[in-house]
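Trainee: prediction below, plus the sequence it came from.
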Amino acid sequence: MSTNPNPGNPVDTGSHPSGQKLINLIRGWPSPSLLAADLLLQSATTALTDPSIYVPGLQYGPDPGYGPLREQLSQWLSEKYAVKPDVERICVTGGASQSIACILQGFTDPVYTRAAWVVAPMYFLAGPIFEDSGFYGTDGRLRGFGEDEEGPDVKELEREIQKMEQQKGADEPTFKHPAPQRKIYRHVIYVVPTCANPSGVTMSLSRRHALVNLARKYNALIISDDVYDFLQWPVTTTPSTSPVPFIKPLPRLTDLDLPLGRSSHDPQDKHFGHAVSNGTFSKLIGPGVRTGWVEAAPNLAYGLSQTGSTRSGGAPSQLVAAMITQLLKSHDVDTHVSTKVRPALQRRHARIVQSIESELGQFSISVRSEGEIGGGVAGGYFVWLTLPDGMSGKEVSERAREEENLVVAEGEMFEVRGDERSPRFPSNLRLCFSWEEEGDVVEGVRRLGRVVKRMKENKGERREGRFGNGDMSGNDISYK
C-alpha cells in the first residue's frame, strides 16, 4: 500500500528511494485543470437563488429524474446523434457506474439470466458491479470474450452463448417479478463501443449492427457505456490550444436497435428493446457531479426509474441535475468541452504517443493510437501498450513503482476475474494521460523506458517488488 497519505495529490518525494515524485499513469480521472468549477459556481448561484429551481431541486425528485434536465438532454443528444428527440427515452442516473448496478437490479434474475458477457480486456472496476448482482467468473456467469481491430468478436460471443444455451434448459424460473414495468433478459452484454477502456478500440458500424442482431436473437440486453463518445479528436502531431470541434460519433447501439421495433422476446404489449446507452457528465464536467443518463426504449427507461432505491429516495441526482440544466441551456457544456477538455486531451494524447515511440519503440513495444485503425481519430483517456513476447506487464509495473516511483496498470488487471476461458493479457500495459500534467505524462514514459531498458539488459533477472502484490497506487483509480 502506498505510504502517501493523500494519493489524490501525489506530490510526496521523500518516501521513495529515488527521490522522484510519484507519477500516476493509472488514475482515470480528469486533470484538476479540466474540471468545470467556474461554470458550476455560476449555475449553482442561479439555481440556489431562484425558488422555481431550488425548491424542486432540493426536494425528492420524480422517478425518471429532474424534468427540465430530461428535456434538455433529449434535445442535446438528438443533435449529437442526429436522432429524433424523445424525452420518454431519458432516465437521469447517478452516473454510469450507478446506472449499471440499477440496470442489473431491475432487468436480470439470479437464475433465469444465464450470464453477463464482457469484452476482454474489460474496464476492471465494472467487474465488482456485476459480482454484486451475482455474476461471478468463478461460477461461469461473468464471461469474457475477445475483440479485434473492429471491436467485440461477435462470432466468438455467439458460439459461447450457444454452448451455454445447450447446457441449460429454457424453463428456469424467475425469482424476480418485474411485470408490468420491467422484463428479465436471458443474457447481459457489457461493452464500451467508442474508445474502449482499456484498449482504445472503437467498434465499427458493421460490428455494431451484428451485435444488436445477436442481442435480439438471444434475448440479451446490451449495456453500452457511451462515456467517451464526445471525447474524440483528430490524431495529430502538432496539437494546438485552439478549440477542437465535435466529431460526430458512430450510431449508438440503441439507435440501431430501436428502429427495428419489438422483438419476439418483448412482452406482447411492451417494447423494451435490446440496447441501452449509458452516459455521464463525469468526463465532461467532473466526476463529482454524480449525474448521468440512460437513453433507451421508453419502457426500459421508465422501468429503470422504478428501481426500489430510486422510488424511495427520489431521483439519484436532483440538485446537481438542476445545475447542469442551466449549463446545457447556455451551451456552456459544449463550450467547455470544445475549448478546454478536448484540446487538452488531444495535446496529452499526441505527447504520450510521441514519447512512447521515442522511448519505447526501440524495444518493440507497440501502442494503439487510433480508435478505428486508419480512421485518424483518437479519444478517451488511455493508450494500450503491447510488450514484446516474454516480457511481463506485471513485472514492468512492479519495477516501475519500485525503481522509478511510477504507477502503471498491468494488463492482468483487465482480465475477467475467475473466468479462465477468457483472453489473458500478461504482456500489456495501460497508460492514462488524462490525470497528470503534460510534462509529467512525458516524464512517466521516460521513466518507463528506463525500466524496460534495465530489464532488457538484465534479461532473466527477476526482482521482487518492494510493494508486493497489493495495490501499488494507494487508491481506486478509474471511476466513470
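Mentor: Arrived safely, thanks for sending.

Trainee: contacts, neighbours, all on C-alpha from now
Mentor: Fine.

Trainee: what are the ranges of the helices in the stretch 151-300 of the chain?
Mentor: Under the criterion DSSP state H, counting those that start in this stretch, helices of the stretch 151-300 of the chain are mapped to 154-167, 205-217, 253-257, 298-305.

Trainee: what's in contact with the longest one?
Mentor: Helix 154-167 is contacted from outside by Arg114, Phe145, Gly146, Arg207, Ala210, Leu211, Leu214, using CA atoms under 8 Å, 6 or more residues apart in numbering.

Trainee: what is the nearest of those to Leu231?
Mentor: Nearest to Leu231, judged by CA to CA, of the contacts of helix 154-167 is Arg207 at 21.0 Å.

Trainee: report how many residues lie close to Lys329.
Mentor: 14 (other CA atoms under 10 Å).

Trainee: residue contacts, it?
Mentor: Gln72.

Trainee: what about 7 Å?
Mentor: Lys329 makes contact with no residue, according to CA atoms under 7 Å, 6 or more residues apart in numbering.

Trainee: now Tyr228
Mentor: Thr194, Cys195, Gly379, Gly380.

Trainee: the third one contacts Asn197, correct?
Mentor: No: with contacts defined as CA atoms under 7 Å, Gly379 does not count as touching Asn197, sitting 10.4 Å away.

Trainee: follow-up on the earlier one: so for Leu284, which of the helices of the stretch 151-300 of the chain sits nearest?
Mentor: helix 253-257 (21.2 Å).

Trainee: residues in contact with that closest one?
Mentor: Contacts for helix 253-257 (CA under 7 Å, 6+ apart): Arg208, His209, Val212, Gly273, His274, Ala275, Val276, Ser277, Ala296.

Trainee: just give me the closest of the contacts of helix 154-167 to Ser397.
Mentor: Among these, and counting by CA to CA, the member closest to Ser397 is Gly146, at 23.5 Å.

Trainee: list the residues that contact the closest one.
Mentor: Going by CA under 7 Å, 6+ apart, Gly146 touches Val119, Ala120, Pro152, Asp153, Pro423.

Trainee: the third one contacts Trp117, correct?
Mentor: Meaning Pro152. No: using CA under 7 Å, Pro152 is not in contact with Trp117; the gap is 10.7 Å.

Trainee: take this one as well and set it beside the first:
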Amino acid sequence: MLKNSLSFPLRDIKIESDGIDLEDLETKWFSTYSIKECEEAKKNQKFLGALYLIPHYHNPTGTELSPKKLFCDDVYNILHYNDKVNRRLFAYDYPKDENYGIGHVISNGTFSKLLSPGLRIGWIEMPLNRKKQFWSESWIMRSGGSVNTYTAGIITELLKDGQVSNLVKEIRVENKAKMEALLMILEDELPKECQILHKPTGSNVTTPIKLPNNLISTNVIAVLRDQHELLVLDGHSFWSGDSNDDSRKTLTNGIRLAVAYPLLDEIIKASHIFCSTIKELLHSK
C-alpha cells in the first residue's frame, strides 16, 4: 500500500530491544539523500521521506521505543497494562523551543484500535499553522465521502458520558490477564529450544516466539490449523525487508500470538495446545 501511494524509495530499518536502530536509519538515509539535498529540502520546507513506525508494542516484536529514540506515537500507548503510560508524541513538541509551532509534530490516533475495528474514526494533534493546510482547507474536509460524520457523532456522545474511558479500562484489564496467563504457560511448558524474544507490557499481541532451526514456522502453523483449529501467524507475514538481512531468519521463523479476541479460558486452553504441539513436532525430528 505504501509503495503504491508514496513516491519515496522503500528502505527497511533494523530493530533493537528498545526500538529501531538509529544508526542503521542514519546510514540508509544518507545513502539515499545527500546532505545538500537535505539542506535544500529544509530550506524549502519540503519532505524527502516518511518513516512508518509502530513505537509502542511494535507488531510483531512487541518492543517499545525508548524516549531517546521517539519519532512518533500511535494509539497503542493507551493499551498499557501497568500505571506507566508512554507519553504521546505531541508532548515532545516543547512550546518554549525557538522554532516551536512550524510543524515539527503531527500526532495521529484511531478509535479502530480502541473501540472496534473498521470504525475509521480517529484524531489529529498538530500545530495551529498546519491545521489549515492539513484539516480545515484540506481535501479531507472538501470531500463529502471522506468524513465519517455519523460514527463520529456516536463516538462523541460515548466520550462525553465516559463510556469510551470505561471500555478502554476494561480492555486493558482483560488483555493484561490474558497476556499474563499466556506468558506463564509459555514459560512453563514451551521447550527450552524456543525463545520468547520480548515480553510486552501493553497491547494485544506477544513478541514472536523464535523456533529452533529444525522447525519451520510455516509447517508449525499448518499443523496447529489443520489438527487443532488453532489459528496463529508466522513471521513471514510481517517481514518486508531485505531477504539477505541477518535478522530475517530470526524474525520470520517464529510464531506470533494475539490475545485480543479469545476469552481467557480459550487463551489458557490454546496455550497448552500450542506448547504440546511444539513439543511433539520437536521430538519427532
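Mentor: Here it is on my side, so go on. Note that the structure is predicted; figures quoted are calculated from it, not measured.

Trainee: got a TM-score for the pair?
Mentor: With the length set by TM-score structural alignment, normalised by the length of the second structure, the two chains reach a TM-score of 0.84; 276 aligned residues with a CA RMSD of 2.8 Å.

Trainee: just to revisit the earlier point, only whichever of the contacts of helix 253-257 of the first structure are buried, select them in ChimeraX.
Mentor: Buried residues among those (16 or more other CA atoms under 10 Å), as a ChimeraX selection:
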select :208,212,273,274,275,276,277,296
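
Trainee: ok, of the contacts of helix 253-257 of the first structure, which one's closest to Cys432 of the first structure?
Mentor: Among the contacts of helix 253-257 of the first structure, and counting by CA to CA, the member closest to Cys432 of the first structure is Ser277, at 24.1 Å.

Trainee: what does the closest one align to in the second structure?
Mentor: Under the alignment (TM-score structural alignment), Ser277 of the first structure pairs with Ser107 of the second structure.

Trainee: what's the answer for Glu436 of the first structure, then?
Mentor: Under TM-score structural alignment, Glu436 of the first structure pairs with Pro262 in the second structure.

Trainee: flag every buried residue along the longest helix seen in the second structure.
Mentor: Looking across the second structure with DSSP state H, the single longest helix is helix 163-189. Across helix 163-189 of the second structure, burial judged by 16+ other CA under 10 Å covers 164, 169, 171-176, 178-179, 181-183, 185-186, 189.

Trainee: now stretch 208-225 of the first structure
Mentor: 208, 211-216, 218-225.

Trainee: mind listing what Ala210 of the first structure touches?
Mentor: By CA under 7 Å, 6+ apart, Ala210 of the first structure lies in contact with Val154.

Trainee: same question, Leu158 of the second structure
Mentor: By CA under 7 Å, 6+ apart, the neighbours of Leu158 of the second structure are Val164.

Trainee: assumed it was part of a helix.
Mentor: Yes: Leu158 of the second structure: assigned to a helix according to DSSP: H, G, I helix; E, B strand; the rest coil.

Trainee: need the counterpart of it in the first structure.
Mentor: Under TM-score structural alignment, Leu158 of the second structure pairs with Leu327 in the first structure.

Trainee: how close does that match sit to Gln42 of the first structure?
Mentor: 9 Å (CA to CA, to the nearest Å).

Trainee: now swap in Ser427 of the first structure and tell me
Mentor: Distance, Ser427 of the first structure to Gln42 of the first structure, by CA to CA: 47 Å.

Trainee: what about these two, which has more around it?
Mentor: Between Ser427 of the first structure and Gln42, Ser427 has the larger neighbour count (other CA under 10 Å), namely 21 against 13.

Trainee: quick one: map that one onto the second structure.
Mentor: Checking TM-score structural alignment: Ser427 of the first structure goes with Asn253.

Trainee: residues in contact with the closest residue to its match other than its chain neighbours?
Mentor: Computed as CA to CA, 6 or more residues apart in numbering, the closest residue to Asn253 of the second structure that is not its neighbour in sequence is Ser217, at 5.1 Å. Taking CA under 7 Å, 6+ apart, we find Ser217 of the second structure in contact with Asp234, Asn253, Gly254, Ile255.

Trainee: top of these by number of neighbours, please.
Mentor: Gly254 (27 neighbours).

Trainee: quick check: closest non-adjacent residue to that residue.
Mentor: Going by CA to CA, 6+ apart, Gly254 of the second structure has Lys210 as its nearest residue, at 4.4 Å.

Trainee: mind checking how far that neighbour is from Cys194 of the second structure?
Mentor: Counting by CA to CA, the gap from Lys210 of the second structure to Cys194 of the second structure is 6 Å.

Trainee: and these two? Which one has more around it.
Mentor: Lys210 (23 against 18).

Trainee: which stretches in the second structure count as strands?
Mentor: 15-16, 19-20, 107-110, 122-125, 195-196, 209-210, 233-234, 254-256 (DSSP state E).

Trainee: by how much does the second one deviate from the first structure on average?
Mentor: Looking back up the chat, that one is strand 19-20 of the second structure. Its matched residues in the first structure lie on average 1.2 Å from strand 19-20 of the second structure after superposition (mean CA distance after the TM-score superposition for the first structure).
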